[in-house]
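Following is a predicted model, sequence given first.
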Amino acid sequence: MLAVTEPGVHTITAMIATQLFKTSLLENVFGYFACLDPCPMLLLQPKDESAQQFSKERISPLVRVTPTLREIVGTRRMRSGDESILFKGFPGGFLALAGAGSPDNLARRPIRVVLADEVDKYPVTREGDPISLAEERTATFGNWLSIRACSPTVEDQSRIASSYAESDQRRASVACPHCGHRQFLDFFHHVKWERADDRERSHLPKTARIFCEACGAAWSEGQRLRALSTARWHQTRPYQCCGGLHEPLEEYARAWRALNPDDSHDAALSQVWDWWASDLHAVYRARCPTCGRWPLDNRHAGFTASKLYSPWTKDRPADIAAKFLAARGDEALKQVWWNTQLGQPYRAHHGKDVRVEALAARAEHWSGEVPEGVGVLTAGIDVQGDRVEIEIVGWGRDEESWSVAYDVIEGDPDSPDLWKEVDAALLETFQREDGRPFSIMAACVDSGGHSTQTVYSFAKDRIGRRVWAIKGESARSGQRSPVWPTKKPSRKTKAAYRPVIIGVNAAKDAIRNRLALDKPGPGYMHFPHDRDMGYYAQLTSERITVKEVAGHRFFVWELPAGRANEALDCRVYAYAALCGLQHFGLKLNAMTERAALPYGELPATPAGQSEAARGLVSQLA
């Protein structure tokens, strides 16, 4: 609340869990300005109907039970004509309520304070973004204020999440009731529960409690509620200063872990933040440890909080844990849990952000064309209007993967010359450092876009080499199709050549989840040092999107306008080729173990056939 009167603040973003303090913030801001600093205000709701509902259920009762407001809002003098459900007048100002979907509501009169509620539900009008239109009306006021409040929705589609990312990203710390250490409550870091001593190791969410990250003590519910009274807000946005990148939360974690037993807990805080407080404001300002200045301005104050900060009896850690466990395996329920319980935008890849820079930073050098650990090679081929792009992927134990090669073959996809080059690329042999040769065991070629009949002919002539024409099938009403179809073809299907219909959304789910892995092992994706930033940008280009059909909400992957995704498509098709091999009997782990033996220990393979290919043939025989 003090951010409203904090010097320098003009924009406030509240990205918070449901039923926490969003509505109270809007009500109190209205009451403060109406009583102490009267001015013209605008409160936006997604629709006119919801604006009327908010006025009837929130503003009118607030005025009715607050003596000071009752005396000034809607007095006889103000009721003379302008007073209505959507207009609350008072001496020196007014509160107008409106739906964000009507441009006329956003362009009438000058406004000093904009209160934008449920911003993720706003439509984009013919004149542009409703929030930007409303904030344009504050141009004549030097002391203008805009407040945006909402629980977030889906990553990259959430207005409130984008707004919070632009802010100084404040988070609240609370003091441990046992040791006094200040910490930023995080469900995955602080909340733990027991598991039953049975075969299934069943979860016992009723035992969930908060555990201090410093002393390890468990908090009772009473102690959690008392800890909330110690909450203080900190600027946590990473910043550049004195030639380096500073991340306040990471620096604080290092600082408190380095404390001596006799040191005060405030010693760690003072290494990262300065406490800046008066009767009108209270916040920990981020301080550069080198020069000592405040590198983050406070013009845009952003706040986020989960239900671990809620005082309500239905928001105990045990309740949050139970809902977390109930949502497992259901994408729609997982989104609801992330949005309403954590106050965070939903990410389909288990909540882990995948940054292009981080992927590029983990690029590797390996000896030989094929690195150690690879047992099988597959290829994914994406067909564009003026070129074909191919990625060769090596697969190892538990589908750990290596990007072995990536080529772009330019030319007309309907030209035989281009497909001769593609065929030569698929026949290429790749060698490991010890000389072991690897051939491409299977390839999937995109037939859903350009030059469909040409792709059919190319793949049909090479079906014996496991070159498959494929077409992507999107999710139908939220049901993910398997990456490789399990349904047996009918007689009619067998009689004519048809592409393999692959589950691209399921494949992209798997790839995005694996991109978020940061340690080699099952599913981890390795990249060579010569991939450029464009490759990683394409690999992470698509975003999860919410669709609704007949009242059923589901998630699909879509490409934002202006982005390229050829690298992602190639990886999807290479993964589909692996799934096809496994469908026809390939034992990947066994093949990887066989390939790991020194080259000379295995009998020579027939001419033109790799050891791995012979292994598959023997399995299918």
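Cool, got the structure. None of these values were measured; they are calculated from a predicted model.

drop to CA atoms for contacts and neighbour counts, all remaining ones
Fine.

Could you pull out the strands in the stretch 301-450 of the chain for me?
Taking DSSP state E, counting those that start in this stretch as the criterion, the stretch 301-450 of the chain carries its strands at 376-383, 387-395, 401-410, 429-431, 437-446.

What residues of the lengthiest helix in the chain count as buried?
Identified as the longest helix of the chain according to DSSP state H is helix 566-583. By neighbour count with 16 or more other CA atoms under 10 Å, helix 566-583 contains the buried residues 566-581.

Next secondary structure element downstream of that helix?
helix 588-596 (DSSP states H and E).

Tell me which stretches of the stretch 151-300 of the chain form helices.
Remark: helices assigned in the stretch 151-300 of the chain by DSSP state H, counting those that start in this stretch are 159-166, 187-190, 221-228, 248-257, 266-270.

just those helices: most buried one?
Most buried of the helices of the stretch 151-300 of the chain, by mean neighbour count (mean count of other CA atoms under 10 Å): helix 159-166, with a mean of 20.

Now do that helix: which elements does it pack against?
strand 11-16, strand 145-150, strand 300-305 (3 or more CA pairs under 8 Å, 6 or more residues apart in numbering; DSSP states H and E).

out of those strands, nearest to Pro40?
strand 145-150 (11.1 Å; CA to CA).

doesn't Val504 make contact with Gly472?
Yes: counting by CA atoms under 8 Å, Gly472 does reach Val504; the two are 5.4 Å apart.

These two: which has the busier surroundings?
Higher neighbour count among Gly472 and Val504: Val504, with 25 against 19, using other CA atoms under 10 Å.

who's in contact with the more buried one?
472-474, 483, 572 (CA atoms under 8 Å, 6 or more residues apart in numbering).

what about it, distance to Phe324?
27 Å (CA to CA, to the nearest Å).

what's the answer for Glu548, then?
Taking CA to CA, one finds Glu548 at 23 Å from Phe324.

And for Leu581?
Distance of Leu581 to Phe324, computed by CA to CA: 36 Å.

and if you look at Leu359?
With CA to CA as the criterion, Leu359 and Phe324 are 29 Å apart.

here comes the other one, which I'd like you to weigh against the first:
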Amino acid sequence: MNAETFLMPSPYAAEVLGANAVRINHAFASGLRPPPRLSVAEWAERYREFPDDAPLPGPWVHSNAPYLVEIMEALSPHDPCSEIDIMKCAQSGGSASGENWIGYISDVAPGPLMYVQATITAAKDWLAEKFWPMVESTRRLNPEKGGTVMPKGARKGDGSTSLRVRFRRGGWMLIAGANSAATLRQHSIRYVIEDDLDQFPDNLDNQGSPEGMITARLRTYARQGISKRLGISTPTIKGGSKIGKRYRASDQRRFYLKCRHCGSRFDPVFSDLRWPDGRPDLVELVAPCCGVATAHWEKALMSLADGWIPTVEINGEKPPRVMAEQEVAYWKARDLQGRRRGYHITGLISAFMTWAQLAVGFVEAQGDVNKLKTWTNLDMGDEFEVKGDAPPAEELEILREQDWGDGQVPWGPSIFTLGVDVQGDGLYFEGLGWAYGLENWGLGKGFLPGPTDVPGEGAWALLETVATRTFVMPGGKAYGFDQICVDGGYNTEAAKAFCRRSPKRLVVFGRPGWSMPILGRGQAIAFELGRNYRRKARKKAGDDAHLVGTFGAKLSFYGALRVSIEYAKSGGKGPKPRGLVHFGRDATPDYFDMLTAESVVTEKVGGETRRVWKVDAGRQNHWLDCRVYNRAAAEALALDNLSEADWLAGQAQRYAAADPNQGDLVSMMNRPLSESAASSAAPETSAAAVAAGAAAAEVPNQDPDDDWIDNRDWSF
């Protein structure tokens, strides 16, 4: 081979080398080229698609929810805003904005991203139910169509996994849980989404708040001024809501509608909704600018993408609720003194909730403070302000009804429940009768002394006689308790053994938390949000427990006490309030003192404030706990879902005359729950007195055809 041959490549080789040089040139130029000036909102409208089974299938259209456009613009890299918080009602599209941002990051601005949910389980559920369906339906993201998201389980190990989604153009998304410190460590992150923020624990494994750990992960990119952080949540209790606290520290943007009649802009509030008496489904919005009634179908025409206006007060100035079109630019242009952006998506502006739904939900929540809290948080997207003081114990005296005789069932209740609070030295119990609207009567209470750690012995043997008593109805039929709820948080195995004796008995476990339902199921008995259980054995079958949300149950009960007192003071004028409370003559001052022993206080944990129920110093709350468990029993029977017609039919069935062959049950003495029920404290009650006051054996419902409650399937 001569030198000339060595230096000069063949024509074919020259062609290959030339093509390679062109590719290298393009690759080098692509590396130097800045990302296109494309906003998240533009990317969503150009590429985002929904599957056929979605509520709104097909491509993303801004006109479906114009209030989301500015939020997505703020998430774009060229916008200087580094923190965005969304306080929202449920199902309003806020989380969809975050999903669009993720798709945008994978395509236009790759970088390390962390998606954080309240628990790692919830984060994985979101990945399976929201993220991957978005990827599959969006061609720009679909890996099978050359999209920007790497497929799951790639052979070379560079694909996506259950906790890490990789992007083809660089970067990745880490899946994390606010209850798992391990998933929040060891990473430098540029982008973060904190979803369902109000469910984050206040203190994670005694290492501080999860939000503080997330801030540390962002530090490197925040120093360069290129980090982005998005917080999304429905609010909870005012003073303890994390998203509420962030929103108040922001520029507090509200969405102003444009009146179709006078052209003014106005910030809608719930009091703008008006409806005829008894017909909330016919609601209209009366515009505060010109007073013209507006139908719901006009809301879409009044919602413009430029409707967000910062409402934070600065130097004593804040925008008015109603303004002329010419004023909008002024209030948008004022100096916000570096405040981060905060958006409040209420049910009034949500594209996915009607004003009729809001009005109907509001009417249905009247009389139940816990339901009103849920409506305020989920439907309106507002924080709920708790009036945490119980009514004074002495005011409950007005609810005592002196005309009840021993062993008599007052006219009205037709369903019976029993709540049991377990202590080391005995069992507190109280029976309630229920009627329509959760109206309730106290039917006796007591304390059963004795050890509670051995199944079937001590106080449990005495409780067996109480649990098997019957109530004789006006027509002579006899019925036992329809549902019994027993506290399983103390001496759990003994409580389980007692409840296994009848399908009408249920072990329940009280848990704090404003967002927990009054009766739920599905968490391990020992589960506490934010606590580390990694070293414990996996939970056994059957450890999923019926959890009682004690915060909501107490809030509902104290609200019912207040309206019951007001109703009694008025002499019973007007319609009966929901949850009307009646006490028997065995209700003593000591009993009332226990019922009103708790209040809502503000405390600080890990630097975060929260609102919690606390027992007042020097007082006990055992009868209050019995009321909470009775409320859980009513929830287990779904009494709140029964219509007035259902109650009337059931009452007629149970109050009907007994079979003449049954004997004269009316003349039989209907023994009280406890001979000692005259004292609420009653720790001195003897076992003999209790046994003498209860039925000796379980008596089934006397009417074999009664399937109103007992034959239903109450499984969860």
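On my side now, so go ahead. None of the values given here were measured: they were computed from a predicted structure.

related to what we said a few turns ago, between the strands of the stretch 301-450 of the first structure, which one is closest to Met15 of the first structure.
strand 401-410 (37.4 Å).

In the second structure, which residues correspond to that closest one?
Here strand 401-410 of the first structure fails to align to any part of the second structure, judged by TM-score structural alignment.

Pull out the buried residues from that strand.
Applying 16+ other CA under 10 Å to strand 401-410 of the first structure flags 401-406, 409 as buried.

any idea of the angle it forms with helix 566-583?
Taking axes from the mean of the first three to the mean of the last three CA atoms, to 10 degrees, strand 401-410 of the first structure and helix 566-583 form an angle of 120 degrees between their directions.

which one in the second structure is aligned with Asp186 of the first structure?
By TM-score structural alignment, Asp186 of the first structure lines up with Val269.

out of the helices and strands packed on helix 159-166 of the first structure, deepest packed?
strand 11-16 (a mean of 26).

After it, which helix or strand is next? Please name it.
Trace forward from strand 11-16 of the first structure with DSSP H and E and the next one is helix 22-36.

Check how far whichever helix or strand comes after that following helix sits from its aligned residues in the second structure, on average.
Following helix 22-36 of the first structure in sequence order, the next helix or strand is strand 40-45 (DSSP H and E). Following superposition, strand 40-45 of the first structure is found to deviate from the second structure by 0.4 Å on average (mean CA distance after the TM-score superposition for the first structure).

what's the matching range in the second structure for strand 40-45 of the first structure?
Taking TM-score structural alignment as the measure, the second structure aligns residues 112-117 with strand 40-45 of the first structure.

residue ranges of the helices in the stretch 551-700 of the second structure, please?
Counting by DSSP H, counting those that start in this stretch, the helices of the stretch 551-700 of the second structure are 589-595, 622-636, 644-655, 687-692.

Show me which residues of the shortest one are buried.
When burial is assessed from 16+ other CA under 10 Å, helix 687-692 of the second structure yields the following buried residues: 687, 690-691.

same check, this time on the second one
In terms of neighbour count (16+ other CA under 10 Å), helix 622-636 of the second structure has its buried residues at 622-636.

which secondary structure elements does that helix contact?
strand 415-423, strand 426-435, strand 483-487, helix 550-569, helix 589-595.

Could you do the last one as well?
For helix 687-692 of the second structure, the contact count by 3+ CA pairs under 8 Å, 6+ apart identifies strand 439-449, helix 459-467 as packing neighbours.

Which other helices and strands does the longest one contact?
This points to strand 439-449 of the second structure. Counting by 3+ CA pairs under 8 Å, 6+ apart, strand 439-449 of the second structure packs on strand 426-435, helix 459-467, strand 581-582, helix 687-692.

now the angle between strand 415-423 and it, please.
Using the same axes, to 10 degrees: strand 439-449 of the second structure against strand 415-423 is 30 degrees.

Tell me the residues of the first structure aligned with strand 439-449 of the second structure.
So strand 439-449 of the second structure sits over no part of the first structure, by TM-score structural alignment.

quick one on the thing from earlier: can you check which of the helices and strands packed on helix 622-636 of the second structure gets nearest to Ser303 of the second structure?
Here helix 550-569 is closest among these (CA to CA), at 35.1 Å.

Now find how far off-centre the closest one is within its chain.
21 Å (CA atoms, centre = their mean, to the nearest Å).

what comes up buried for that helix?
Neighbour count says helix 550-569 of the second structure has 550-565, 567 buried, by 16+ other CA under 10 Å.

now for it, which elements pack on it?
helix 369-374, strand 581-582, helix 622-636.

possible to save the ones you listed as TSV with distance to Lys332 of the second structure?
Shown next, in TSV, are these (distance: least, CA to CA, whole Å):
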stretch	distance to Lys332 of the second structure
helix 369-374	33
strand 581-582	52
helix 622-636	49
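
coming back round to it: now, the most widely separated pair of the contacts of Val504 of the first structure?
Going by CA to CA, the pair spanning the contacts of Val504 of the first structure furthest: Ser474 and Val572, at 13.1 Å.

wait, which of the helices and strands packed on helix 622-636 of the second structure is closest to Ile175 of the second structure?
Taking these one by one with CA to CA, helix 550-569 is closest: 30.5 Å.

what angle sits between the closest one and helix 622-636?
100 degrees.

Please identify the most buried of the strands of the stretch 301-450 of the first structure.
Of the strands of the stretch 301-450 of the first structure, strand 376-383 is the most buried (mean count of other CA under 10 Å), at a mean of 28.

Quick check: buried residues in the host helix or strand of Ile24 of the second structure?
Secondary structure assignment for Ile24 of the second structure, by DSSP H and E: helix 11-32. Within helix 11-32 of the second structure, no residue counts as buried by 16+ other CA under 10 Å.

so whatever helix or strand comes next after it corresponds to what in the first structure?
Downstream of helix 11-32 of the second structure, the next assigned helix or strand under DSSP H and E is helix 40-47. Across the first structure, nothing matches helix 40-47 of the second structure (TM-score structural alignment).

Just the residues contacting helix 40-47 of the second structure, thanks.
59-62, 69-70, 72-73, 75-76, 100-101, 104, 138-140.

Give me the buried entries from those.
59-60, 69-70, 72-73, 75-76, 100-101, 104, 138-140.

Pipe those into a markdown table and attach distance to Ser264 of the second structure and secondary structure per row.
Below are these laid out as a markdown table (distance: CA to CA, whole Å; DSSP: H, G, I helix; E, B strand; the rest coil):
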| residue | distance to Ser264 of the second structure | secondary structure |
| --- | --- | --- |
| Pro59 | 32 | strand |
| Trp60 | 29 | coil |
| Val69 | 21 | helix |
| Glu70 | 20 | helix |
| Met72 | 26 | helix |
| Glu73 | 25 | helix |
| Leu75 | 29 | coil |
| Ser76 | 30 | coil |
| Asn100 | 32 | helix |
| Trp101 | 33 | helix |
| Tyr104 | 35 | helix |
| Thr138 | 39 | coil |
| Arg139 | 41 | coil |
| Arg140 | 40 | coil |
